[in-house]
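[1] any chance you could fold what I've pasted below:
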Amino acid sequence: MIVGIDIGGTKTHVCVEDDAGAALLDLSVKTADWQHGGHLHSEDNVRGLLALLDAVPDADAAPLVVGAHGLDSEGQTLAFSETLSQLHDGPALAVNDVELVGPAAGFDEAIAVIAGTGSKVVGRRIDGMLVSAGGYGYILNDPGSAPALVRDAVRTLFEAVDEDEPRDALADLLFAHFGVDEIVGLSNALTVRPRVTAWGAAAPLVFAAADAGSARAARVVENAADELAHSVELVHRRGAAGADVVCAGGVISHQPRLFEALGERLRARGLAHSIHLLDVPPVRGALALARRLTEAATAVPFAPTNTRRKS
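    Alright, predicted model coming up:
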């Protein structure tokens, strides 16, 4: 038996499989149903997470891998891993949720690109060391994420007004979406009460405007793709193993323009990696890593050195 858990900002996906690969549990719940407060590693939160396994006998002793949104530093990962190892009887491993992407696609070694509510690029060197780029939040970073695309689209509309250009499809769609009729109102709509959900909800309009012929919207998408490609280049340059790039996340999975532009920008930067779009739930990556926990530690190329067993 193995257990895989994918903790996202809004949803937690839990899967348990028997030794033959048959599903014993496939459960999705709101993360807020069990996580209370901002400290993922608190004992109460980890107990709440593990309680999701109660329906499966002996799951508390099975190899467990958790990929979690919010494990963005070694300290955060270590704190969560320590609590997890204290409360789970079987071997346990915790990683950032981005690290589930490569194993979910069936790759032992790959660079993972997430572009959804946030964005980040992650890989591991042959020695197991994590290398990453981006993921610093939608207000200042996270290229290609839904809110960052809207942020950059609005900024390019500021330029259009200052350059006295006529309104295009991008302006028309964003003005209508936010219920405003001029640029100052649009700025206020985003900045008086900035919220990731409010910004991100307008992201499909950037792609719609590009498809309708807005040159500014098209450049926003192309620039986002280039920033993501630059992050892949940085991670590769720092030693990330693998000849494949695997992409996941709500934006890049549902907007072919961004995925195709990323492939073009990778080639323009001289990177020969094959690019793939993840077509299975990321929790499959947690299960793949959990299966490796039954093998020697050296057979877990994506895993950091925080694999622990309850003492």
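
[2] contacts and neighbour counts: CA atoms only from here.
    Fine.

[3] centre of the chain to the helix or strand containing residue 101, how far?
    In this assignment (DSSP states H and E), residue 101 forms part of helix 101-104. Chain-centre distance of helix 101-104: 12 Å, with Cα atoms, centre = their mean, to the nearest Å.

[4] name the residues that touch it?
    108-112, 246-248, 278, 280-286, 288-289, 302 (Cα atoms under 8 Å, 6 or more residues apart in numbering).

[5] could you do stretch 145-160 as well?
    Residues from elsewhere that reach stretch 145-160, judged by Cα under 8 Å, 6+ apart: 115-119, 138-139, 141-143, 166-167, 170-171, 183, 186-187, 196-203, 206, 216-217, 220-221, 224, 251.

[6] how about 7 Å then?
    With contacts defined as Cα atoms under 7 Å, 6 or more residues apart in numbering, stretch 145-160 is touched by 115-119, 138-139, 142, 171, 196, 199-200, 202-203, 216-217, 220, 251.

[7] quick one more, to check against the first:
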Amino acid sequence: MNASWLGMDVGGSKIQVRIEDRSGRLLFDQQWPTGPWSGEPWSRKSARMAELIAFACKQAKLTAPPVAVGIGAHGCDTPEECAAMTALMADRLPGSVCQVVNDAALVALSAYGEPAAGLIAGTGSVAVARGADGGWLQTGGWGWVVGDEGGASGLVRAAIGAILLDWDGGCQDDPLTTTLVEAFGVAHLLDLPSQLLRKPASEWSRHAPLIFDCLPRDSRLARQVVDAAVVSLTSLILRLRERGATFNQVIAAGGVIRHQPVLFGLLANALRQHDAGLSLSLLQAAPVSGALRLARQIAPEASLSSPLRGV
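    Sure thing, here's the model as predicted:
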């Protein structure tokens, strides 16, 4: 049997599929835009994933279905949702073992060595880790309206809130205030909140780097916003431990944490203050590598004689 394993990362903006053989040799690796996803019925999502998997297997010239398929899917936020999507994919992939997890879990799965928590601080923010029973625990990931502190959308929302509180106190000359008023192109700072409703978060959250740009300009508000983000991201990790997750390393991914070394350094220090042995590092591999590791975990070579269809 020419065994192969397939990993799929379905993120908010792109989908990546990678196939490896028994020795780890790469057989296929390609990306596509995610397209319509949030709000789509699960049947349509599973059909889209199965279509891309079939295409990948054909392009890789596989002579048999992959032994296992590991999938990280954006929007599968609860164990029940992951189990339901796993069942749908198992029906569409009858020759393979299949498991679907939240796409954030792929960050933790990409780590080697000791168990890790995965932390994403990109447009939004979320943390994941395995619980004592082996299932996945998640903190955060609520969306910008009520959460995503430390992510780009949460940072911009918090910055606007800080600017408005400063205005209530009789101030409007902080560098962060003038910077965001100019960036959003509004006539007055009181017009800033409405901008969050007029455009999608994916658009206005791009202003998040401006907050960090204001730090060297002695912006009191920018420092408040960044410090609060560090507290929030630290809390995501600590809540995982409070719920029984065991890990000594945190693997971070996402544009904000990757491109803002100030935030990374402050967060690493905050985590060490709670546990001197808790390390923070940036994800070095594509998240799809975590999906491949999941596939190999649910169907290692030793189990090839009696695979399961869904786990």
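
[8] could you flag which of the contacts of helix 101-104 of structure 1 are buried?
    Using 16 or more other Cα atoms under 10 Å as the burial test, the contacts of helix 101-104 of structure 1 include 108-112, 246-248, 278, 282-286, 288-289, 302 as buried.

[9] so which of these belong to strands?
    Here DSSP state E is the test, and those give 111-112, 246-248 as lying in strands.

[10] residues in contact with the spatially most central residue of structure 1?
    When Cα atoms, centre = their mean is applied to structure 1, the residue found nearest the centroid is residue 114 (4.0 Å). Residue 114 of structure 1 makes contacts with 98, 120-121, 247-249, as judged by Cα under 7 Å, 6+ apart.

[11] mind running it again at 6 Å?
    120, 247-249 (Cα atoms under 6 Å, 6 or more residues apart in numbering).

[12] that one pairs with which position in structure 2?
    Matched by TM-score structural alignment, residue 114 of structure 1 corresponds to residue 120 in structure 2.

[13] now that match: closest residue in space that isn't a chain neighbour?
    Of all residues not flanking residue 120 of structure 2 in the chain, residue 253 sits nearest, at 4.8 Å (Cα to Cα, 6 or more residues apart in numbering).

[14] now swap in residue 118 of structure 1 and tell me
    Nearest to residue 118 of structure 1 is residue 145, by Cα to Cα, 6+ apart, at 4.9 Å.

[15] residue in structure 2 matching that neighbour?
    Taking TM-score structural alignment, the alignment pairs residue 145 of structure 1 with residue 151 from structure 2.

[16] quick one: its match and residue 42 of structure 2, what's the gap?
    Between residue 151 of structure 2 and residue 42 of structure 2 the distance is 27 Å, computed by Cα to Cα, to the nearest Å.

[17] and residue 142 of structure 2, by the same measure?
    For residue 142 of structure 2, the distance to residue 42 of structure 2 - Cα to Cα - is 20 Å.

[18] follow-up on the earlier one: post-alignment, the helix holding residue 101 of structure 1 versus structure 2, mean distance?
    Taking mean Cα distance after the TM-score superposition for structure 1, the mean distance separating helix 101-104 of structure 1 from the aligned residues in structure 2 is 1.6 Å.

[19] can you give me the neighbour number for the match of residue 145 of structure 1?
    The tally of other residues near residue 151 of structure 2 (other Cα atoms under 10 Å) stands at 29.

[20] do residue 242 of structure 1 as well
    Look at residue 242 of structure 1: counted by other Cα under 10 Å, it has 19 neighbours.

[21] tell me the secondary structure for the aligned partner of it in structure 2?
    For residue 242 of structure 1, the aligned residue in structure 2 is residue 247 (criterion: TM-score structural alignment). Of the three states, residue 247 of structure 2 takes coil under DSSP: H, G, I helix; E, B strand; the rest coil.

[22] quick one: residue 247 of structure 2 and residue 115 touch, right?
    Yes. Using Cα atoms under 6 Å, residue 247 of structure 2 makes contact with residue 115 at a distance of 5.1 Å.

[23] residue 11 of structure 1 matches what in structure 2?
    Matched to structure 2 by TM-score structural alignment, residue 11 of structure 1 sits across from residue 14.
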